[in-house]
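1. turn this into a model:
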Amino acid sequence: MNAVLGRRVTRLEDRPLLTGRGRFVGDMVFEGQLYMRIARATCAHGRIAAMHLDAAKALPGVVALWTGDDIADLPPIDFRDPAATALAPYRQTILARERVRYIGEPVVAIFATDAYIAEDAAELIEIEYDEYPVTLDASGPLGEFAPGLQTEPIMLEQGYGDIAAAFARAHAVIELTLKIGRHSGVPLETRGAIGRYDAANDILELHGAAKVPHRNQEAMARFFGRDHAHLHLHEGHVGGGFGIRGELYPEDFLVCLAALRLGRPVKWIEDRREHLMAANHSREQEHHIRAAIDKDGVVLGLEDEFFHDQGAYIRTHGARVVDLTIGMLPGPYRIPAYRAKGHMRLTNKTPAATYRSPGRYEGSFVRERLMDAVAGRLGLDPIIVRQRNLVPKDAMPYARGLGALGTDVVLDSGDYAGLLDKALKRFDWRGRQAAIQARRTKGEYVGLGICMFVEKSGLGPKDGARIGVLPDGGIEIVTGSASLGQGVETALAQIAADTLGVDYRSIRVIHGQTDRIPYGIGAHASRATVLTGNATHQAAILLRETIMKAAADLLQLPVASLLIRDSIVSAREGGHGPSISLRDLAVQMPDALHSEGWFHTDHMTYPYGVHLAQVCLDAETCLTKVESYLVAYDVGRAVNPAMVEGQIAGGFAQGLGGALYEEFRYDERGEPLSVTFADYLIPTLHEVPALDILVTEDAPSPLNPLGIKGAGEGGCTGVGAAIASAVADALQKPEAVKTLPITPQRLRNMLRGPA
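-> Prediction:
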């Protein structure tokens, strides 16, 4: 089967999952393994005054019990980029030492012969605290993190142009205060990890790795002071990642440390309550934004100051979310002058990090609310305001004058106005406006909303892949990528098969195993298909050259006269004459048919999209119903359109949750109020409407041979903004929606509030 690139072929990775043969960390059992349970802080901020551990230690089956004093020689958890030295004092230790800073912080680790014994032991532990004042408002006065350290570890600032001159010549200035609630990824599979020490070979193993195994191997090697060759991370099946899975948490280090010290494998699986209070949160920001505009609604200058609620510690991502919010906030619009300040603040809440479309979900909500406010103040059509401000197609590549994730933001390609036109036509925007007006005359609250945005993908600087012919004639690809369910095995197989002339189903893709390949950045920032895909493409080109040369020598034919079809090398003309299968070629040349390919890039690629929504508001129940929704997204080139659509649909459901339902809330003492699905509301099939998806390939990226841009986050990015826009339109109050999620209580206040 040839020419599979760009086709909707069946995914390779699904059979074991559909037949109940998946191997998640919960399915893994090693002989003699122990089980770990964590006793967590029940105080949001305080000094550990006393710990009563004797009853837990005495419980039959308890093998060991550790506090922070037992592992005081170990460093805090490092950042993915250890160069972030200014943030180092704000890192988290793997068990609390002297002081706790959020409810759910690990305080005691229990190791037992049975998971239920470990849980019983944790419940017998009593910890006394001297409570300190609690900080819950990131935009409020600064507090003390530790002696000599305030609760603002860093303030980032970027900008360009003459912002003062822009506001001086403005026809009008529009100012808004906007807030985004605290959300998180809630995967079907909660976090889990197994540490195992192979003493005979001096190899420490972590099973249950995900997302960035090689980056985590580097961090754990520094932590334990071990050579990379003696520390292996193994990825199994992963029941959802969404940014929060696969980062290093205290529990990952604890199971490995226990495996070393106790000499037995150690397994830990969190329950859902632990997940909701201890896994990374994200999103929570408060923006004070203002725009200088002319009389036609053209933005002359944009200024934003925002406060990012980081929670109690800075985890492995460092300041990435703040950095991305600033660098990507202008979106698809020409902004002649821009200035943004991001305050990263610590509070006594669960630490925050990245969650699908970090910084762009937040920034798109803020920017698009502003564009709707411009239209409302000037009495203009919101579509026209956006069209007047878009970066034109002929301006590409478009240098922003900003940076994000260590690289300059240079929009590589795009036809933003063209995609908007296609989306409006597909959605029948004008026809819907007429129908909605008729419904409004009958007293219904119905509205249309829009979000336009630019995503980022393909984070460099490089990635590599190894590819070779197996003895049975099949092809094996070994990569440092990772699979979180996005279909990376199928995508890489399609790319290689298209070049090699083989059936993509004969290709085996290995990923997430640090003992098989010494390099890799994993699967994050919508980078896997762009970076690993192009590395695979380069490796396949080199392997094809090797195969053709070897076959030409054996068949005594010129290389130019040969082709590969269905894993057989034969004469190009007529298909007659000598031929040889890849299997036979591998038998004759067992060590020769392999290659390694690399792809390097200095800049990210920038896919872009349009979200359009139609909502209806129930004035009695104050519920928001999404009646219709369209996501239009340009990915440059789709390796497998069905998988792109799947990524968009999944992202949309998560974005919907953040727009209408999901929010981590705390009481005045810092007690989390959203630790069950009765309180943290995720959308079910009943709440998720039918979704129309328009995938376009109008602007292939000039930055890689395949023209690919990432597709992992665009389904999520614009949902909060588009639904907010539609709700405001339904209320006929362009600036009414200022906070996400739009809960019934908030909608009730908007219904009763001023016009």
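2. from here on, just use CA atoms for contacts and neighbour counts.
-> Noted.
3. in the chain, where's the longest helix?
-> helix 533-555 (DSSP state H).
4. and that one, what's buried?
-> Buried residues in helix 533-555, defined by neighbour count with 16 or more other CA atoms under 10 Å: 533-552, 555.
5. next: stretch 427-437.
-> F427, W429, I436.
6. right, and the last one touches G443 too?
-> Same thing as I436. No - assessed by CA atoms under 8 Å, I436 is found out of contact with G443, at 10.8 Å.
7. look up how far G464 lies from G6.
-> Distance, G6 to G464, by CA to CA, to the nearest Å: 22 Å.
8. neighbour count winner among the two?
-> Set G6 next to G464 and count neighbours by other CA atoms under 10 Å: G464 wins out with 26 against 16.
9. what's the closest non-adjacent residue to the more buried one?
-> Spatial nearest neighbour of G464, excluding adjacent residues (CA to CA, 6 or more residues apart in numbering): W598 at 4.3 Å.
10. do G376 as well
-> P734 (5.7 Å).
11. that neighbour and V727, how far apart?
-> 9 Å.
12. also this sequence, please, to line up against the first:
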Amino acid sequence: MTTTEWIGARAPRREDPALIRGRGRYVADINLPGTLHMAILRSPMGHASINSIDASEARTMDGVHMVITPDDIPDHITQFPVVWRLPGQKDSGIPALAEGKVRYVGEPVAAVVADSRYAAEDALDAIDVDYETLDPVTDPEAALEEGAPVINEDWGDNVAIHHVFAGYNALGECHYDAEAFDNAEVTVRGRLKIGRHSGIPLETRGIVADWDEIHGRLTVHSESQVAHLFRTELAASLGLPETAVRVLTPNMGGGFGNKWDRYPEDLLVSIASMELGRPVKWIADRREGLMSTVHGRAQVQEWEMALQSDGTILGLRGKVINDLGAHLHSVGIGPAWVTGAAAPNQYKIANYYCDVIAAATNKTPASTFRGFGGPEGIFGAERMMDKAAKRLAMDPAEIRRKNMIQPDQFPWFNAAGAVYDSGNFPACLEKALEAADYDRVRAEQKELREQGVYRGIGISSYIHVSGFGPSPILGYLSYYTGGYEGSTVKVDPNGKATVYTGMIPMGQGTETTLAQVAAHHLGIDMADVRVVWGDTDQTPYTGFGSAGSRSNVAAVAVIRAVEEIKAKAVRIGAGMLEADAEDLEYADGMVSVKGAEEMRSVSLAQVAQQAYWAHALPEGDQPFLEATYVYDPPNFTTASGCHVVVLDVDTNTGRITFRNYVIVDDCGPVINPLLVEGQIHGGVAQALGGALLEEFVYDDEGQLLTTSFMDYLLPSFTDVPDMEIHHVVTPSPHTDGGFKGMGEAGTFPPGAAVANAVTDALSHLGVEADELPITPSRLWGLIQEATR
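-> Purely as a prediction, here's the structure:
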């Protein structure tokens, strides 16, 4: 491999040297001269009216510069909007402070700005809020019952939306047939639950706002994953021109989708800075982070599958109830919608129907979280596949083989409206089974069981509709942002390149990946490529940012910009070499006469120098060697794969011990195997947390009981198994390079794979692992119930 062949190279992450030396710069590290500090008074109740707020004593305390109550918010300030507004979805917004009532524990009620965080916290204790307790509702199914307490009175009930997937594919064809379920030889039903949990970044949320009154400009240091859209919405809510707001994003200690959303504190800190004319800073403590950063997952699912006796699926229908929390957040019911769209998974299911109901409860709002509803859909699909296999006495692998979409059937129009562009699902399954030595493990199960070792095998295949983005499709779905990604590439007079991107590195290796892509296509060393990100004044606008596994979209924007630069380099090189442009080619950082590369060629640096001198530019060309390209993909890309888990269950304690974890992933051609493996490792570890440990638990009064890491259990290295990773490569047919997204893929299958393995291990007891997380206590209870 030469130094110009960078796609496919295991290049170390260039973001890491500063971070591992403790020289990263996070929002908490930004200390501007004269900075004041904000603390937030949060609701201690799940549901209550606010009769009055008396902040008079707090306003007079030493060091306090400002107290913000709802009455102190200027009239022109508007709530942050919900950007995904599906037809029929009720209106909602994200208020800066609770208005007239509180709807969840942790909802902001008032804010104090003081010389120090300590002084601000002390002043919070002096604010007297008169609450009148209201009946809470914390169960999403109970919230749908007649007579349930209504959380948002203007809705009239607790249903944010009832969306129906009626079986239409993207061609407008509907194959839903209810009679197929009545007449099927076999029907299988399942009721599943997925616990409420979330991303839990190492770095909690924070923001610094600095208002420059002289120039009428607000500079915001933010952890937003989508800085440009954040700027758009913040400017609109504050009543400022967008050009009057600059968003700077420093290093980010994890995002996981949680930091894609907009939050009340973003408005409060900005309002305070504009009012006081000084920088204002707010950093969440861990308790605040757990109770006020958006939650995720939280679903109840009911499914029915119709089959022939040979295992052929005749139809799938179901109901998904999404525990929305107190109100809609930035993406509306988007994750629950994706659950309904993903449930047909890798299978030839044309007969499909699904009700998606979003129910408001007195809990922290649920919104964006890594996987964005896909893991929930895969959990439902793959649990139902194993239930069907058990009912038919078929091997779980065989029923999947029988129903999988075949490689020659793409593009596949699934019955929920998605279009799968490419894949080889059977190859992923077979490779995973072979790597796990599936047949041998199956053969050993009976003998091990006789020895008191309860070993189970779990399979979970998945699709991951990635590169979330075609803007016309987002428009069709009433998603009020664009799906494009832009890139500007500039080559300086010395032949070094700079890439400007709206993407935000947050651990996924964006800076490294885009540098590799640019270096590869320019034919230069990766060390000669600089990547600029995190400044809305310098980088191209992006309406989606770092979410939805979109590095493949950003990579194409870089490729297309580089192609324009190369074309201009050839035109300039033609004059330098006194040749026709048609007789030249660009390769390995050189412009050369075809067939005479050794004798007649000029380097990229030489061409760039001519472009800057502009002494003899081709007619119609301007000085400099740079290009901007905005790429709006024609479709999503379909990543896919299969996980196979082998584990043992201790029936005395409910403890699970992993014996093997095999992963086969198809994200198209791999730009950087090192980064892909790291993303898979991280995604699986995060998903195993939700499968085995993590859960936000509320009592009947709406009190969050898991407000520290003593109660909210994150996986440690002892909980995460070694992983064996393999790849199948099917390039996307409509993306330059064939790349597909993969940053979220590791989160999709683990929940189902583990649940299927646990159920398999305890099949002799009839235990069904249908609720996540499968904590030791929960599993022990199922075992005890089965052995009574």
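13. let me see the TM-score of these two.
-> Scored against TM-score structural alignment, normalised by the length of structure 1, the superposed chains reach a TM-score of 0.96; 748 aligned residues with a CA RMSD of 1.9 Å.
14. need the three-state assignment for T368 of structure 2.
-> Under DSSP: H, G, I helix; E, B strand; the rest coil, T368 of structure 2 falls in the coil class.
15. element containing the equivalent of P669 of structure 2 over in structure 1, please.
-> For P669 of structure 2, the aligned position in structure 1 is occupied by R637, per TM-score structural alignment. Under DSSP states H and E, no helix or strand contains R637 of structure 1.
16. what's the burial count for R637 of structure 1?
-> 21.
17. that one and A540 of structure 1: what is the separation?
-> Distance of R637 of structure 1 to A540 of structure 1, computed by CA to CA: 19 Å.
18. over to G143 of structure 1?
-> 56 Å.
19. go on, A49 of structure 1?
-> As judged by CA to CA, A49 of structure 1 and A540 of structure 1 stand 61 Å apart.
20. now R388 of structure 1
-> From R388 of structure 1 to A540 of structure 1 the distance is 45 Å (CA to CA).
21. repeat that for A337 of structure 1.
-> For A337 of structure 1 relative to A540 of structure 1 (CA to CA), the value is 45 Å.
22. check contacts around the residue of structure 1 most remote from its centre.
-> Distance from the centre of structure 1 peaks at G577, with 52.2 Å (CA atoms, centre = their mean). Residues in contact with G577 of structure 1 (CA atoms under 8 Å, 6 or more residues apart in numbering) are S570, A571.
23. do T190 of structure 1 as well
-> T190 of structure 1 neighbours (CA under 8 Å, 6+ apart): G239, I269, E270, D271, R272, H275.
24. show the buried residues in the residues you listed.
-> Applying 16+ other CA under 10 Å to the contacts of T190 of structure 1 flags G239, I269, E270, R272, H275 as buried.
25. let's see which of those residues end up in strands.
-> The members of the buried ones among the contacts of T190 of structure 1 that map onto strands under DSSP state E are I269.
26. just give me the closest of the buried ones among the contacts of T190 of structure 1 to S628 of structure 1.
-> G239 (28.6 Å; CA to CA).
27. pretty sure the residue nearest to G464 of structure 1 is in a helix, no?
-> No - read with three-state DSSP, W598 of structure 1 is strand and lies in no helix.
28. gap between it and T536 of structure 1?
-> Taking CA to CA, one finds W598 of structure 1 at 8 Å from T536 of structure 1.
29. a helix runs through L706 of structure 1, doesn't it?
-> No - going by three-state DSSP, the assignment for L706 of structure 1 is coil, not a helix.
30. counterpart of it in structure 2?
-> In structure 2, L706 of structure 1 lands on G737 (TM-score structural alignment).
31. pretty sure that match sits against V670.
-> No - if you go by CA under 8 Å, G737 of structure 2 and V670 don't touch, sitting 9.5 Å apart.
32. tell me which of the two has more neighbours.
-> V670 (23 against 19).
33. quick one: that one and T513 touch, right?
-> No - using CA under 8 Å, V670 of structure 2 is not in contact with T513; the gap is 10.3 Å.
34. give the aligned range of stretch 303-322 of structure 2 in structure 1.
-> On structure 1, the counterpart of stretch 303-322 of structure 2 by TM-score structural alignment is residues 289-308.
35. meant to ask about stretch 499-513 of structure 2
-> The aligned range for stretch 499-513 of structure 2 is 477-491, by TM-score structural alignment.
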